[in-house]
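Colleague: The following comprises the amino acid sequence and a computationally predicted model.
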Amino acid sequence: MTLRIIVALLTAALAVALLAGCTPARPVVPPAPAGAAAGNRHGVVVYVRTGCSFCLEAREFFAARGVPVRERNVAADRSALVEMLDIHVRRFPDEEPLVPLIVIGDRVLRGFDRQEVEAALAEVERTSIAGSKQ
């Protein structure tokens, strides 16, 4: 089966699961999809669901630190859901999709864990500082 067919088959079932609730953090560190985080200095994309308390906590965390975020609501935008499912199919084939899914630079975090997010942001800062010195 092609990736597109797999994503299409999973979309309906996973949409129901995503809308039913969210779960606490389970960080993972595979590479992010190419170009997923274009448009902000930290390269942060957050896939959220309306009404998810962990998603709200992530939003407040980034806002309090002044970190620009590209937010994608998987409950309101089918293309955001398909994009998030594509990440899961390619990166986490044996894991259940959950929100928030946070892409920071080259890291992908499943769920919201302050320490993991802070570590990923610090890593992006170190990388950008090191890259600007070259």
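Modeller: In hand now; what should we look at?
Colleague: From now on I want contacts and neighbour counts done on CA atoms only, so please keep to that.
Modeller: Fine.
Colleague: burial count for the closest residue to residue 81 other than its chain neighbours?
Modeller: Once flanking residues are discounted, residue 81 sits nearest to residue 74: 4.3 Å by Cα to Cα, 6 or more residues apart in numbering. Residues near residue 74, counting by other Cα atoms under 10 Å, number 23.
Colleague: let's bring in a second model and compare:
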Amino acid sequence: MDNDVVIYTTSWCDFCKRAKKYLREKNIEFYERDIELNDKNTEQLYNSIGLKGVPQIIIGDKIINGFNKELIDIELASLESLH
């Protein structure tokens, strides 16, 4: 699942920390993009999502707004069935 999971975060966001911990516990590799690091690419990608707030979790082509274990599990299962 190389780069199939991306999470937009901030350093101060508790739900971001929970989401990252949950993905690590499930041994899911993910790419983290901190929206506060003033990286133009990250800013453009984050803005293209059209949603505000963090975490924004992208699994495949699905976007999960916030930390929701059930939705994460559903989308991970869908992604695994494609591989």
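Modeller: Received the coordinates, thanks. Here the structure is a predicted model, which means the values were calculated and not measured.
Colleague: What's the TM-score once they're superposed?
Modeller: Laid over one another, the chains give 0.89 as their TM-score (TM-score structural alignment, normalised by the length of the second structure), with 82 aligned residues with a Cα RMSD of 1.6 Å.
Colleague: What residue in the second structure is paired with the residue nearest to residue 81 of the first structure?
Modeller: Taking TM-score structural alignment, the alignment pairs residue 74 of the first structure with residue 35 from the second structure.
Colleague: Any figure for the gap between residue 63 of the second structure and residue 38 of the second structure?
Modeller: Distance, residue 63 of the second structure to residue 38 of the second structure, by Cα to Cα, to the nearest Å: 22 Å.
Colleague: swap in residue 6 of the second structure?
Modeller: 17 Å.
Colleague: go on, residue 1 of the second structure?
Modeller: 27 Å.
Colleague: Repeat that for residue 60 of the second structure.
Modeller: Counting by Cα to Cα, the gap from residue 60 of the second structure to residue 38 of the second structure is 25 Å.
Colleague: ok, the two, which is more surrounded?
Modeller: Applying other Cα under 10 Å to residue 60 of the second structure and residue 38 shows that residue 60 carries more neighbours, namely 17 against 9.
Colleague: Can you name the residues that contact the more buried one?
Modeller: Contact partners of residue 60 of the second structure, counting by Cα atoms under 8 Å, 6 or more residues apart in numbering, are 4, 5, 75, 79.
Colleague: among those residues, which are in strands?
Modeller: Counting by DSSP state E, the contacts of residue 60 of the second structure place residue 5 in strands.
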